[in-house]
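**Student:** What follows is a predicted structure for the sequence shown.
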Amino acid sequence: MNLELEGKTAFITGSTAGIGFATARALIKEGAFVILNGRSKEKVDKVVKELQDEFPESKVSGLAADFLYLNEIKALQKELPTIDILINNVGIYTSGNFFESTNADWQQQFEVNVMSGVRLSKYLLPKMIDKDWGRILFVSSECATLVPADMIAYSMTKAAILAVSRGLAQLTKGTGVTVNTIVPGSTLSEGAEQFLENAAKKESKTKTQIEAEFFTQKRTSSLLQRFASVEEVAHTITYLVSPLSSATNGAAIKVDGGSMGGIL
């Protein structure tokens, strides 16, 4: 299927690894010009080179910025060209006892996970509305409703994203711009791989055993009963930011393997 993304320019925050990187690859395959983002210039340059080697005919570049710092965000905005597609993917998290979490833990996750998308959307959405076409997509998480006890602050940010996205979508009424949220479930990102490896070493088990136990003991609501691949999530994102998804606006689309339940 031709997703009609050729010639579109996409900016993906937090895209040097995980879902963001897989999405960059998927968009490049569809002919889009992709601008990567990471916290360090060295990492961004390395990943840009990797993609240029893999896709010699592609248009790919990168901009480094840490969304915890306003000065870096402002500098980034000045460097952005005209953007057709904004994917607010960047996210950080802490895991631990709620009573031991600090104000800084909460504030930093809110700044990066929520305010990065707010600030970029505030800057780019008016431009998209002016040209009557654009796509903004936020990446939330199943944690928005499952809320693991050791990730309350992170879950709060992922729930907040849903409200921000829905609110912004209402500003696009009658235009060719859409704003949606994708809600992934447990996904085999680099972080999840590390979790499995560490747990396997600690418990003298295989990664396969640890993954199976995670779904039989912790994420019991999952119908998939395995981690989704980053590519599976990226495929859904790629469709949602394409011209073909024009009738989907203000929506939260689950790619959660059924873990969140419900009929909607």
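**Tutor:** Happy to help now that I have it.

**Student:** from here on, contacts and neighbour counts on C-alpha atoms
**Tutor:** Noted.

**Student:** can you pull the buried residues of the longest strand that the chain contains?
**Tutor:** For the chain, the longest strand by residue count, based on DSSP state E, is strand 177-184. By neighbour count on 16 or more other C-alpha atoms under 10 Å, the buried set for strand 177-184 is 177-184.

**Student:** ok, structure two:
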Amino acid sequence: MELNLSGKTALVSASTSGIGYAIATQLLEEGARVIINGRSETTVAQAVTTLTDRFGAGRALPLIADVSVAGGENIAATAYPEIDILVNNMGTYALSDFFLTSDEDWERMFSTNVWSGVRLARTYMKSMLERGHGRVIFISSEVALTPMASMAHYSASKATQLSISRSLAELTKGTAVTVNSVLPGPTETESLKGFIESVNPGLAYADAERKFISENRPSSLIYRLAKPSEVANVVAFLASERAALINGAAIRAEGGTVQTIA
């Protein structure tokens, strides 16, 4: 299926690695120009160079800004005043004993996972509504639907994203703007892969991955980690005109881990 994103400009927050990088790559594959965002000049430059080598000059654009702190969105708007697609991918996660999780831990989690998306949507969505077209996509998580005691602050932040996404979708009536969320399950990013390897020293990675799934996501139907590119495929579809009827939705991309019919 041709998604035909040629002529569109997308901003993917936190897109120098992991799911964000995969999303940026897939949007480039579909013809979009993509703003590559990160906090570090080095990592942004490396990602832009790699993607430019693959897709040609002027397609991958740099944005060095920490959008988890107030003012980061202004740096983005100054460099790129108008975009067609916003993917709020910036996020962090942590295992934490609820009784030992400090106010600062909660604030950091919400600043990264919630406020980054709120500020960027507030910055860019109004002009999308004025033009009558655009896409806003929040990268949430399956734990938004299945909160975990071992990461209460993370689960709460991801559930909050779903509420914000639906609220913003209500603003789009009568336009071709859509706002949706994507809910990945455990995904084979470098950080998660490193964690799995670190807690299973000496075990072959394939066996360690199966052990992780059996102990942490036994309800998974794919019974493996998702690939970042698989999540990116879902996001690219939602960013396209092909997904015009999908609005205000929470799209599960978690391999059937969530045991519900809706």
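**Tutor:** Ah, there it is. Model, not experiment: these values are computed from the prediction.

**Student:** How alike are these chains, TM-score-wise?
**Tutor:** Once superposed, chain against chain, the TM-score is 0.96 (TM-score structural alignment, normalised by the length of the second structure); 262 aligned residues with a C-alpha RMSD of 1.2 Å.

**Student:** rewinding a little: what helices or strands is the longest strand of the first structure leaning on?
**Tutor:** Using 3 or more C-alpha pairs under 8 Å, 6 or more residues apart in numbering; DSSP states H and E as the contact test, the elements touching strand 177-184 of the first structure are strand 134-139, helix 152-170, helix 230-240, strand 252-255.

**Student:** tilt between it and helix 230-240?
**Tutor:** Here strand 177-184 of the first structure runs at an angle of 160 degrees relative to helix 230-240 (axes from the mean of the first three to the mean of the last three C-alpha atoms, to 10 degrees).

**Student:** Sketch out the strands for the stretch 51-200 of the second structure, chain order is fine.
**Tutor:** 60-64, 85-88, 133-139, 176-184 (DSSP state E, counting those that start in this stretch).

**Student:** what angle do the third one and strand 176-184 make?
**Tutor:** Angle, strand 133-139 of the second structure to strand 176-184, by the same axes, to 10 degrees: 20 degrees.

**Student:** So what angle separates the directions of strand 133-139 of the second structure and helix 152-169?
**Tutor:** 170 degrees.

**Student:** Can you give me every residue that contacts N74 of the second structure?
**Tutor:** By C-alpha atoms under 8 Å, 6 or more residues apart in numbering, the contact set of N74 of the second structure is T123.

**Student:** can you do 10 Å?
**Tutor:** 65, 67, 80-81, 119-120, 123 (C-alpha atoms under 10 Å, 6 or more residues apart in numbering).

**Student:** can you put the residues you listed in JSON lines and add neighbour count and distance to S163 of the second structure?
**Tutor:** Listed next are these as JSON lines, based on neighbours: other C-alpha atoms under 10 Å; distance: C-alpha to C-alpha, whole Å:
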{"residue": "A65", "neighbour count": "21", "distance to S163 of the second structure": "26"}
{"residue": "V67", "neighbour count": "26", "distance to S163 of the second structure": "20"}
{"residue": "Y80", "neighbour count": "15", "distance to S163 of the second structure": "27"}
{"residue": "P81", "neighbour count": "12", "distance to S163 of the second structure": "26"}
{"residue": "R119", "neighbour count": "19", "distance to S163 of the second structure": "15"}
{"residue": "L120", "neighbour count": "23", "distance to S163 of the second structure": "16"}
{"residue": "T123", "neighbour count": "16", "distance to S163 of the second structure": "19"}
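
**Student:** Return the closest of those residues with respect to S157 of the second structure.
**Tutor:** Nearest to S157 of the second structure among the contacts of N74 of the second structure, counting by C-alpha to C-alpha, is R119 at 15.0 Å.

**Student:** JSON lines please, covering the strands of the stretch 51-200 of the second structure and showing distance to G248 of the second structure.
**Tutor:** Below are those laid out as JSON lines (distance: least, C-alpha to C-alpha, whole Å):
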{"stretch": "strand 60-64", "distance to G248 of the second structure": "28"}
{"stretch": "strand 85-88", "distance to G248 of the second structure": "15"}
{"stretch": "strand 133-139", "distance to G248 of the second structure": "10"}
{"stretch": "strand 176-184", "distance to G248 of the second structure": "5"}
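
**Student:** between those, which one is nearest to E41 of the second structure?
**Tutor:** strand 60-64 (6.0 Å).

**Student:** where's that closest one relative to the chain centroid, distance-wise?
**Tutor:** 17 Å (C-alpha atoms, centre = their mean, to the nearest Å).

**Student:** By how much does it deviate from the first structure on average?
**Tutor:** Strand 60-64 of the second structure differs from its equivalent in the first structure by a mean of 1.0 Å after superposition (mean C-alpha distance after the TM-score superposition for the first structure).

**Student:** Next, the contact list for the residue nearest the centre of the first structure, please.
**Tutor:** The first structure has N89 as the residue nearest its centroid, 2.6 Å off, counting by C-alpha atoms, centre = their mean. Residues near N89 of the first structure by C-alpha under 10 Å, 6+ apart: 11-15, 18-21, 23, 37, 112-113, 116-117, 137-140, 182.

**Student:** Serialize the helices and strands packed on strand 177-184 of the first structure to TSV and add fields for mean neighbour count and distance to N103 of the first structure.
**Tutor:** Formatted as TSV, these follow (neighbours: other C-alpha atoms under 10 Å; distance: least, C-alpha to C-alpha, whole Å):
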stretch	mean neighbour count	distance to N103 of the first structure
strand 134-139	26	24
helix 152-170	21	10
helix 230-240	20	31
strand 252-255	20	29
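
**Student:** Compare those and give me the one nearest K46 of the first structure.
**Tutor:** helix 230-240 (19.8 Å).

**Student:** State the span of the second structure onto which that closest one is aligned.
**Tutor:** Using TM-score structural alignment, the residues of the second structure aligned to helix 230-240 of the first structure are 228-238.

**Student:** Can you state the mean residue-to-residue distance of that stretch versus the first structure?
**Tutor:** With mean C-alpha distance after the TM-score superposition for the first structure, stretch 228-238 of the second structure averages 0.4 Å from its match.

**Student:** E2 of the second structure: how many residues sit nearby?
**Tutor:** Residues contacting E2 of the second structure under the criterion other C-alpha atoms under 10 Å number 8.

**Student:** contacting residues around I129 of the first structure?
**Tutor:** I129 of the first structure sits in contact with 171-178, where contact means C-alpha under 10 Å, 6+ apart.

**Student:** Kindly recompute the last result at 7 Å.
**Tutor:** 172, 175, 177 (C-alpha atoms under 7 Å, 6 or more residues apart in numbering).

**Student:** again, but for T157 of the first structure
**Tutor:** Counting by C-alpha under 7 Å, 6+ apart, T157 of the first structure has contacts 110, 113-114.

**Student:** Ranking by neighbours, what's the top pick from these?
**Tutor:** Counting by other C-alpha under 10 Å, top hit in the contacts of T157 of the first structure: N113 with 28 neighbours.

**Student:** Fine by me, we can end here.
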